[in-house]
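[1] With the sequence up front, the predicted model follows.
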Amino acid sequence: MDASDWDRRYAEARQWSVEPNQTAARLISALPAGRALDVAAGEGRMALWLAAQGWRVEALDFSAVGLQRGQQHAAADARVSWRVADVRTADLGERDFDLVLVLYLHLPRADMRDVLARCAAAVRPGGHLLVLGHDRENLSRGVGGPQEDAVLYDTALLGEAVDGWQVAQLEQIERSTDSGTAIDTLLFARRP
């Protein structure tokens, strides 16, 4: 899908809950607030939650409509900057962020490797990278998510981005949904 497809989806209806992703929120809540990059932020639910926790956040997405939805829900004092850009070509910076968050961004593997490498490069020493998305095994024993193997995660793909880092979690996790159990891949790592 491209930006115009997502703009249409966001214009038709809210796509996800306004609540933060619970797995990400649990892991992040132990970190001191700093500067965060929310990659593929969509409607901004994580960006808004991070801002409420004291983080300064850059929310990046290629859907202007999705980001506008987030801005509509932002408190007047929310510390979020909203940037419309395609993560595949956007400048993510070098060692600029205490936290880079990538939730449910699914791209072809070559694109995803590049994006993950650039996301890792954007993390400051001592900062964290958190990546969470649908695992390849979701096709055979899970529910939801893209149904195309070439855009799904596995631990090998995510682990490539953080070679030499302190990896707190790199694993498959199960997530309960209304439709059944989804299989996700989680990476949470600290840059030395």
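    Noted; the coordinates are in hand. Numbering: from 1, shown residues only.
[2] contacts and neighbour counts: CA atoms only from here.
    Will do.
[3] Need the three-state assignment for R83.
    Under DSSP: H, G, I helix; E, B strand; the rest coil, R83 falls in the strand class.
[4] scratch that, R175 is what I was asking about
    Going by three-state DSSP: R175 is strand.
[5] end-to-end on stretch 55-68?
    With C-alpha to C-alpha, to the nearest Å as the measure, stretch 55-68 spans 20 Å from end to end.
[6] then this one, side by side with the first:
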Amino acid sequence: MDSSEWDARYSSVEHPWGSAPAAALSARFAELTPGRAIDLGCGDGRHARWLADAGWTVRAVDFSSVAIELARSGGEDRAIDYTVADARTWEPSEPVDLVAIGFLHLPVDELVAVIAGAASWLAPSGRLLYLGHALENFTHGVGGPPDPSILPAIDDLARAASGLQVRELGHLVRPVGEGRAIDVLLHAQPWGTAAHRDLKNGTFT
């Protein structure tokens, strides 16, 4: 994965995917109580800006320096801290209430590792939201990356969510012109600190 390709894309088109947030994410953001959020793979900041406008304090991370420059030029907002870094290796310094990952596409095993790692950043009541183009979009949809090796299937996101409470995991189909795009959504959270059964002793701890 080379940031220069993405630098060139962001240099050639002001908002490659539009300036509005993905509706599937903003609808779910709106159900949450604002706190500390990470927008991982933030691109030009469309999701980070929505979250900041809604009262969140946001750390927005992307490995394209051009994308981060565009995001910063979208308006001064002290609630957003933009950072140039690789989503595969960057980590926050403290737990957060939300990790949002919108249309970050990596080789699937790398993506699974990134999502699983991001889940470890969550506070006990935190949420993780991933939205991306589904593998099924390659054969049944339109648009999106033309490389199936970077498109997750539902079972890939299930692997990424191992150990989490999964609130939603499924396909979302949206019209695109006369065709359709097929996305995949994961919404998960930690199980928290509720009492659990000790299977060996048959007691709750």
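    Thanks, I have it. Remember, it's a predicted structure, so these values are computed and weren't measured experimentally.
[7] which residues of the second structure fall in helices?
    Under the criterion DSSP state H, the second structure contains helices at 3-12, 23-29, 46-53, 65-73, 108-119, 136-140, 154-160.
[8] Next, the mean deviation of the shortest one compared to the first structure.
    On superposition with the first structure, the average gap between helix 136-140 of the second structure and its aligned counterparts reaches 1.0 Å (mean C-alpha distance after the TM-score superposition for the first structure).
[9] try the third one
    On superposition with the first structure, the mean distance recorded for helix 46-53 of the second structure (mean C-alpha distance after the TM-score superposition for the first structure) is 0.4 Å.
[10] cool, the longest one as well?
    Comparing helix 108-119 of the second structure with its match in the first structure after superposition yields a mean distance of 1.3 Å (mean C-alpha distance after the TM-score superposition for the first structure).
[11] Then the last one?
    Taken against the first structure, helix 154-160 of the second structure registers an average deviation of 1.3 Å after superposition, with mean C-alpha distance after the TM-score superposition for the first structure.
[12] quick one: buried residues of that helix?
    154, 157-158, 160 (16 or more other C-alpha atoms under 10 Å).
[13] distance of the residue nearest the centre of the second structure from A87 of the second structure?
    Residue closest to the average C-alpha location in the second structure (C-alpha atoms, centre = their mean): I101, at 0.8 Å. I101 of the second structure is 10 Å from A87 of the second structure, where distance means C-alpha to C-alpha.
[14] hmm, back to that, quick one, what contacts the residue nearest to the centre of the second structure?
    By C-alpha atoms under 8 Å, 6 or more residues apart in numbering, the contact list for I101 of the second structure reads 39-42, 129-131.
[15] With W121 of the second structure instead?
    Counting by C-alpha under 8 Å, 6+ apart, W121 of the second structure has contacts 91-92, 94-96.
[16] What separates the first and last residues of stretch 148-167 of the first structure, distance-wise?
    First-to-last residue span, stretch 148-167 of the first structure, C-alpha to C-alpha: 28 Å.
[17] what's the spacing between it and its chain's center?
    Centroid separation for stretch 148-167 of the first structure versus its chain: 14 Å, with C-alpha atoms, centre = their mean, to the nearest Å.
[18] for stretch 130-142 of the first structure, same thing?
    14 Å.
[19] residue contacts, L129 of the first structure?
    By C-alpha under 8 Å, 6+ apart, the neighbours of L129 of the first structure are 99-101, 119-120, 123, 187-191.
[20] I want to check the contacts of W121 of the second structure in the first structure. Which are still in contact there?
    With both residues aligned by TM-score structural alignment, their matches' C-alpha atoms under 8 Å, the contacts of those that the first structure also has are 92, 94-96.
[21] Pick the one among these closest to E168 of the second structure.
    Distance to E168 of the second structure, by C-alpha to C-alpha, is smallest for V96 among those, at 19.9 Å.
[22] That closest one: neighbouring residues, count only.
    25 (other C-alpha atoms under 10 Å).
[23] Quick check: it touching A123?
    Yes - contact status for V96 of the second structure versus A123: in contact at 5.5 Å, counting by C-alpha atoms under 8 Å.
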